[in-house]
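Visitor: Requesting a structural model of the entry that follows:
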Amino acid sequence: MNLKQTLAVVGVAVGMAAQPLFAADINWDMANEYNDTSIHAEGDKIFSAKLAELTGGAIKITHHFGGSIGFKSKDQLDAVGDGALPIADTYVGPLGGIDPVFLLPSLPFLAKTPEEARKLFEAARSGYEAVFADNNQKLLWASPWPPSGIWAKKPVGDLEALAGLKIRTYDANGTITLQEANAAPIQLSWADVVPQLSTGGVEAVLTSAEAGANAKFWEHLDHFTEVNYAMPLNMVHINLDTWDGLSPEHQEAVMAAAKAGEDHVWQSVVTRVGENYAQMQAEEMTVVTDVDPAFLAALLEAGQKAREEWLVKTGDVGKAILDAYMSN
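Guide: So this is what the prediction gives:
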């Protein structure tokens, strides 16, 4: 079921489940640094529509996509914890400086399929929940990005093509990995990527086909190389005081709506890559999928340092998460 179909089903049901106990009007601003056409924005819209249904319109969410409310992902944990925002959908890689557990989803070549990414999230869910709780927040759900590849003005299919390339990375793991591969990585928030492409500050971007298509990267770049580097996560989190101020019935409704948003994104990500590739090819981009296994092996080796550093930082907690992931 696509987004329009899902929203239509939700719309038909609006009001049917409403009960008199949902009387108060609650208005939340919800931040998301990514475009309103992104897969994560779709999940947010499903969440707010379902929440309106379940509460008879008592809880209303105003979405702020594309960073339009003024917060980048790296700022959103503090903003929600402090109450400047009641709720946000955040790419968690930039939060690795707050707690290294947030760098788990982007460990290179650890989770390369939706099934692996969800299994990895479930193995670490309690760890994420604990960090959010320590920062006066509650984790509602997580949603994946499709696998990361390399957007550039040329095919990037070997280490020679990567050498010295000014490439945007989205967190410390990517920076370490690409440094080890002799590229020239620059870590940037999403809102800064297109301006840097426009001025030549970066020549290439490590991100998914999804993210690049939403930002119309074909206006600056004409090749995408499928390396399936990682499937990073966005997480939706709510201020704990806001959560505690809800009635039990409203809390139940929030969690049910969160499940609807989460399920939609995890289901959609399975077919999203093919849809992205079709759109990119329609824009006359070259999509390279038959990547030399030797290049992928070299990138895997380059990522070893990032994996080792993550385990040092997380200690027994990180080892337990990886052991649980590998054993399932």
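
Visitor: hey, let's count contacts and neighbours off CA atoms from now on
Guide: Will do.

Visitor: Go ahead and confirm residue 153 touches residue 223.
Guide: Yes: when contacts are counted by Cα atoms under 8 Å, residue 153 is listed as touching residue 223 (5.6 Å).

Visitor: pull the longest helix from the chain.
Guide: helix 248-282 (DSSP state H).

Visitor: so what does that helix touch, helix or strand wise?
Guide: helix 39-54, helix 114-134, strand 137-144, helix 209-214, strand 286-288 (3 or more Cα pairs under 8 Å, 6 or more residues apart in numbering; DSSP states H and E).

Visitor: will you turn the ones you listed into TSV that also has distance to residue 202 and mean neighbour count?
Guide: Output for the helices and strands packed on helix 248-282, formatted as TSV (distance: least, Cα to Cα, whole Å; neighbours: other Cα atoms under 10 Å):
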stretch	distance to residue 202	mean neighbour count
helix 39-54	25	25
helix 114-134	28	18
strand 137-144	25	24
helix 209-214	14	22
strand 286-288	19	18
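
Visitor: Export those as JSON lines, with columns for distance to residue 8.
Guide: Below are the helices and strands packed on helix 248-282 laid out as JSON lines (distance: least, Cα to Cα, whole Å):
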{"stretch": "helix 39-54", "distance to residue 8": "10"}
{"stretch": "helix 114-134", "distance to residue 8": "26"}
{"stretch": "strand 137-144", "distance to residue 8": "22"}
{"stretch": "helix 209-214", "distance to residue 8": "23"}
{"stretch": "strand 286-288", "distance to residue 8": "34"}
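
Visitor: right, and these - which one's nearest residue 98?
Guide: Residue 98 sits nearest to helix 114-134 of all the helices and strands packed on helix 248-282, at 9.0 Å, using Cα to Cα.

Visitor: out of the helices and strands packed on helix 248-282, which comes closest to residue 170?
Guide: helix 209-214 (11.7 Å).

Visitor: quick one more, to check against the first:
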Amino acid sequence: MILTRRTLFLAGMAAPALVRPARAQARWQMTTAFPDSNFHTRNNRLFIEEVQAATQGRVQIQLHPNGSLLPMPQIKRGVQQGQAQIGEILLSAYGNEDPFFEIDGIPQLAGTLAQGRRLNELSRPYIEARFQRQGLSLLHVVAWPNAGFFSNATIDTIEALRGTRFRTFSAMTNRFATLVGANPTLIQAAEVPQAFATGVVNAMVTSASTGVDSAAWDFTRVYTPVGFTRSRNAVFINRRALEALTPADQAVIRAAAATAETRGWQMAEDSIVANEATLAQRGMNVARPTPALLEGLERVSQELTREWITRAGEDGARVIAAYRG
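Guide: Model prediction:
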């Protein structure tokens, strides 16, 4: 076969078409356990919009909120196995897998925004390293607003929790309930209203944001914000899926994630006043914590911190020492 100039020209024109399938759009699934109304989910939708716009549609992400694709306990494994490419979890809910993930779930350890940021700064490298070893890449971490007790009776001392049927969402909250004499039951966020309606639980500790999401005024009368935790949600990606993109598109995702983290922490702070106001408008008593309650919580916090360091080992002791120092 004689290769004429025309043949070579046509072959050159066809070459881009031959490689085009390798540059096909990435169509990803993202799974989270939180509802559309939650500020974490709203933040993630903005993240998705920014990624899709900046990649000019080369990366498409479909978000599945409220545990509709995978429930919270299955999300991390689901992303590792490729059932979804991106996932969001409450880190402290994975304490049974690795005690280090519970650090921001220790009661009263980081109750303010400044304390939460400091704890995040110190502990994040350890979390990133753990995710990397499991084929995951951490994208962004966003704290929840400060948390408090939802109940029907006033909680003015730690002893008032004794005997309650207490909703828990992690190993740490389960241990807290046990220490104060409550009866713990693990309930996922999407199942909270039904659990209260059926009498499975009658008290819980969570943020005002989750209280609004679950319409807590339908089943409780009092909210007592105590700065219980600044627990964090982690958004992460299957590393193979990320590395299959061009370096430019990987950089886009990293940049959008950094923006989402900054925005998310501000959204968490902004939501405190708004959500507490919503609870009050719906007829709930937003009660300020008594000194006796805070003193009792501090005693329990000291015990839980000691227990956590024992489980988390050298990494845990190192972070707590730096945080307190």
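
Visitor: Quick check: TM-score for this pair?
Guide: The TM-score (TM-score structural alignment, normalised by the length of structure 2) is 0.90; 305 aligned residues with a Cα RMSD of 1.7 Å.

Visitor: sorry, back to before: the more surrounded of residue 153 and residue 223 of structure 1?
Guide: The neighbour comparison of residue 153 of structure 1 against residue 223 (other Cα atoms under 10 Å) goes to residue 223, with 23 against 16.

Visitor: for the closest residue to that one other than its chain neighbours, what are its contacts?
Guide: What sits nearest to residue 223 of structure 1 in space, not counting adjacent residues and going by Cα to Cα, 6 or more residues apart in numbering, is residue 286, at 4.8 Å. For residue 286 of structure 1, the contact set (Cα atoms under 8 Å, 6 or more residues apart in numbering) comprises 222-224, 280.

Visitor: hmm, 7 Å instead?
Guide: By Cα atoms under 7 Å, 6 or more residues apart in numbering, the residues touching residue 286 of structure 1 are 222-224.

Visitor: ok, it to residue 215 of structure 1 distance?
Guide: 17 Å (Cα to Cα, to the nearest Å).

Visitor: tell me the SS of the aligned residue in structure 1 for residue 36 of structure 2?
Guide: In structure 1, the residue matched to residue 36 of structure 2 (TM-score structural alignment) is residue 36. The local conformation at residue 36 of structure 1, judged by DSSP: H, G, I helix; E, B strand; the rest coil, is coil.

Visitor: Run a quick neighbour tally on the closest residue in space to residue 36 of structure 1 that isn't next to it in sequence.
Guide: Using Cα to Cα, 6+ apart and skipping residues adjacent in sequence, the residue nearest residue 36 of structure 1 is residue 65, 5.4 Å away. By other Cα under 10 Å, 20 other residues sit near residue 65 of structure 1.

Visitor: mind checking what residue 65 of structure 1 lines up with in structure 2?
Guide: For residue 65 of structure 1, the residue aligned by TM-score structural alignment is residue 65.

Visitor: what sits against the residue minimising distance to the centre of structure 2?
Guide: With distances taken as Cα atoms, centre = their mean, residue 233 lies nearest the centre of structure 2, 1.7 Å away. Residue 233 of structure 2 sits next to 88-91, 141-143 when contact means Cα under 7 Å, 6+ apart.

Visitor: try residue 144 of structure 1
Guide: Taking Cα under 7 Å, 6+ apart, we find residue 144 of structure 1 in contact with 231-234, 266.

Visitor: In strands, which of those appear?
Guide: By the criterion of DSSP state E, membership of those in strands covers 233-234.

Visitor: Find the pair from the contacts of residue 144 of structure 1 with maximum spatial separation.
Guide: 232 and 266 (12.5 Å).

Visitor: Which one's more surrounded, these two?
Guide: Taking other Cα under 10 Å, residue 232 of structure 1 and residue 266 do not tie; residue 232 has more neighbours (29 against 22).

Visitor: helix or strand for the nearest residue to residue 126 of structure 2 once chain neighbours are set aside, which one?
Guide: Nearest residue to residue 126 of structure 2 in three dimensions, chain neighbours excluded: residue 315, at 7.7 Å (Cα to Cα, 6+ apart). Remark: residue 315 of structure 2 resides in helix 291-324, with elements defined by DSSP states H and E.

Visitor: In structure 1, what range does that helix match?
Guide: Helix 291-324 of structure 2 lines up with residues 293-326 of structure 1 when matched by TM-score structural alignment.

Visitor: re earlier: could you give the number of residues near the residue nearest to residue 126 of structure 2?
Guide: 12.

Visitor: hang on, the earlier thing: once aligned, what mean separation remains between the helix holding residue 315 of structure 2 and structure 1?
Guide: Aligned to structure 1 and superposed, helix 291-324 of structure 2 gives a mean residue distance of 1.5 Å (mean Cα distance after the TM-score superposition for structure 1).

Visitor: Just the angle for that helix relative to helix 113-133, thanks.
Guide: Angle of helix 291-324 of structure 2 versus helix 113-133, following axes from the mean of the first three to the mean of the last three Cα atoms, to 10 degrees, is 50 degrees.
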